[in-house]
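Student: 3D model of this:
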Amino acid sequence: MSVAIERLKNGIFKENVTFVQVLAMCPTLAVTSSAINGLGMGLSSTVVLIGANFVVSLLRKVIPDKIRIPAFIVIIASFVTLLQFILAGFVPALNKSLGIFIPLIVVNCMILGRAEAFASKNGPISSIFDAVGQGLGFTLSLTVIGLVRELLGSGKIFGNQIIPSTFPALIFVLAPGAFITLGIMMGIINHRKLKSSKKSN
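Tutor: Here you go, the predicted model:
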């Protein structure tokens, strides 16, 4: 149980996909114009990551080394296809909003990376907890970035008007706003990590 908790904590904080590993930047920058988009993409990626990690872990002794990457991609693509059908059937608005970035989960380096670095070397239970930790960290990052961009860019949070629409800076819901928000947040996190490391020394 302690190992499982450690995997969860690492995925959310120490090995956070967005702010620490700086992976999956394409969806991070493209879909976080609103909090609901960030949350939707994060949860979608998490579902695929859990499924892919579990299956890769089960088949880790069966898949030959020479074809492991193509095999991992086929496994991931299968889960992405199922996910897209589910989104199209039950939450079509979110599916339309995320658009091409749902199919592109297949080549998300976070998911392929966890399959290669962790699931292919560990058991199913550990792989599931690793996927949940990494997925929650990714979801949290995308949602927070989306919250900041949506609030500053349109004065809304999850579609609810919080501040007058005349106040916000439109740039934050546009492409440059994604880079600005991500850069400032990474700067704050790195500054805090530097201060805490100095205190521990």
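
Student: please make it C-alpha for all contacts and neighbour counts, starting now.
Tutor: Will do.

Student: ok, the residue most central in space within the chain - contacts?
Tutor: Nearest to the mean C-alpha position of the chain, counting by CA atoms, centre = their mean, stands Phe138 at 3.1 Å. Contacts of Phe138 were listed using CA atoms under 8 Å, 6 or more residues apart in numbering, and they are 12, 16-18, 42, 46.

Student: and this one, please, so the two structures can be compared:
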Amino acid sequence: MSDISYRDISLNGLWKNNPAIVQLLGLCPLLAVTGSVINAIGMGIATMLVLTVSNTAVSMIRSFASDAIRLPAFVMIIAAAVTCIELLMQAFAYELFQILGIFLPLITTNCVILGRADAFACKNKVLPAMYDGFIMGVGFAVILILLGAIREVIGTGAIFANMDLLFGEAAKHWRIVLVDDYTAVLVAILPPGAFIFTGLIIALKNIIDTGIKNREATKTEKVAPTSRRVRVTGNIS
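Tutor: Model (predicted):
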């Protein structure tokens, strides 16, 4: 694939083709671990690193891997990257590693990662592939963190709790209480809340996209009559 535009890659990963709210991939961790911001940050960073590393490695071997071994090779690369991330989290963020539990190794089967390896990384050079993996990971992480923030605020009336699990002792006091004596909305931090707020985020994006399309259509309609009048005037003169 030639003429790779890094601007297009950025727009696709962050908005137009966001893996979480457009492709609807990786919904298992998206819905399961976003009960708080810290969980979302941990999973988002892990997924972003795996995407970046796997895309880079897949692009590097694209000329050597035949069609017969391509898919197994991709899975082994992704599994190796996930294993390295797990070991790092065990070493430096063990409590968060325990909280994320089975959803960390399940990154291996995340359709976002395998999909980008097959659809983009194996067809492009190393730098575009690495950037695509990074941006797709950022786009996925942003939605994770946004969903985690919404659920934590509505569910507990506070935000940034337990940040020390990832950022150390200095982050123990990062928790911000937004409402004193808040009556917890338990549904927000339970699985039904994940479905509800994910749907609302998707609906908001669709509304924004529809508004943008309508404005562009209106501009086109305004320009078209003007162009016709100019051509008619030119012909008469």
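
Student: the residue nearest to the centre of structure 1 -> structure 2?
Tutor: Under the alignment (TM-score structural alignment), Phe138 of structure 1 maps onto Phe140 of structure 2.

Student: check Gly187 of structure 1 too.
Tutor: So Gly187 of structure 1 corresponds to Ala203, using TM-score structural alignment.

Student: helix/strand/coil for its match?
Tutor: Under DSSP: H, G, I helix; E, B strand; the rest coil, Ala203 of structure 2 falls in the helix class.

Student: which residue ranges of structure 1 form helices?
Tutor: 2-9, 25-30, 35-58, 68-90, 92-98, 109-114, 124-154, 175-200 (DSSP state H).

Student: just give me the mean distance for the fifth one relative to structure 2.
Tutor: If you overlay the two and look at helix 92-98 of structure 1, the average distance to its match in structure 2 is 1.0 Å (mean CA distance after the TM-score superposition for structure 1).

Student: what about the residue lying closest to Val3 of structure 1 once chain neighbours are set aside, distance to Phe101 of structure 1?
Tutor: Leaving aside its sequence neighbours, Val3 of structure 1 sits nearest to Ser126 (CA to CA, 6 or more residues apart in numbering; 7.8 Å). To Phe101 of structure 1, Ser126 of structure 1 is 28 Å away according to CA to CA, to the nearest Å.

Student: what does stretch 47-65 of structure 2 rub up against?
Tutor: So stretch 47-65 of structure 2 is contacted by 73-74, 77-78, 81-82, 85, 107, 113, 116-117, 121-127, 129-134, 136-138, 140-141 (CA under 8 Å, 6+ apart).

Student: how about 7 Å then?
Tutor: 74, 77-78, 81-82, 107, 113, 117, 121-122, 124-126, 129-130, 133-134, 137-138 (CA atoms under 7 Å, 6 or more residues apart in numbering).

Student: repeat for stretch 181-191 of structure 2
Tutor: 31-32, 35, 151-152, 154-157, 193-194.

Student: coming back round to it: give the equivalent position in structure 2 for the residue nearest to Val3 of structure 1.
Tutor: That one, Ser126 of structure 1, aligns with Pro128 by TM-score structural alignment.

Student: count the residues that sit near its match.
Tutor: 20 (other CA atoms under 10 Å).

Student: could you do Phe167 of structure 2 as well?
Tutor: Neighbours around Phe167 of structure 2, by other CA under 10 Å: 13.

Student: now it: how far from Gly157 of structure 2?
Tutor: Applying CA to CA to Phe167 of structure 2 and Gly157 of structure 2 gives a distance of 22 Å.

Student: swap in Ala68 of structure 2?
Tutor: 53 Å.

Student: which one's more surrounded, the two?
Tutor: Neighbours of Ala68 of structure 2 and Gly157, each counted by other CA under 10 Å, are more numerous for Gly157; the result is 19 against 8.

Student: state the distance from the equivalent of that one over in structure 1 to Ile184 of structure 1.
Tutor: Using TM-score structural alignment, the partner of Gly157 of structure 2 in structure 1 is Gly155. Here Gly155 of structure 1 is placed at a distance of 19 Å from Ile184 of structure 1 (CA to CA).

Student: residue contacts, the match of Gly157 of structure 2?
Tutor: 161-165, 168.

Student: out of those residues, which end up buried?
Tutor: Buried residues within the contacts of Gly155 of structure 1, counting neighbours by 16 or more other CA atoms under 10 Å: Pro168.

Student: could I get the contacts of Gly155 of structure 1 as JSON lines with distance to Val3 of structure 1?
Tutor: Below are the contacts of Gly155 of structure 1 laid out as JSON lines (distance: CA to CA, whole Å):
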{"residue": "Gln161", "distance to Val3 of structure 1": "42"}
{"residue": "Ile162", "distance to Val3 of structure 1": "41"}
{"residue": "Ile163", "distance to Val3 of structure 1": "44"}
{"residue": "Pro164", "distance to Val3 of structure 1": "47"}
{"residue": "Ser165", "distance to Val3 of structure 1": "47"}
{"residue": "Pro168", "distance to Val3 of structure 1": "44"}
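
Student: pull up the gap between whichever residue in structure 2 pairs up with Ser34 of structure 1 and Thr226 of structure 2, please.
Tutor: By TM-score structural alignment, Ser34 of structure 1 lines up with Ser36 in structure 2. Per CA to CA, Ser36 of structure 2 is found 53 Å from Thr226 of structure 2.

Student: those two: which has the busier surroundings?
Tutor: The residue with more neighbours, out of Ser36 of structure 2 and Thr226, is Ser36; 27 against 11, by other CA under 10 Å.
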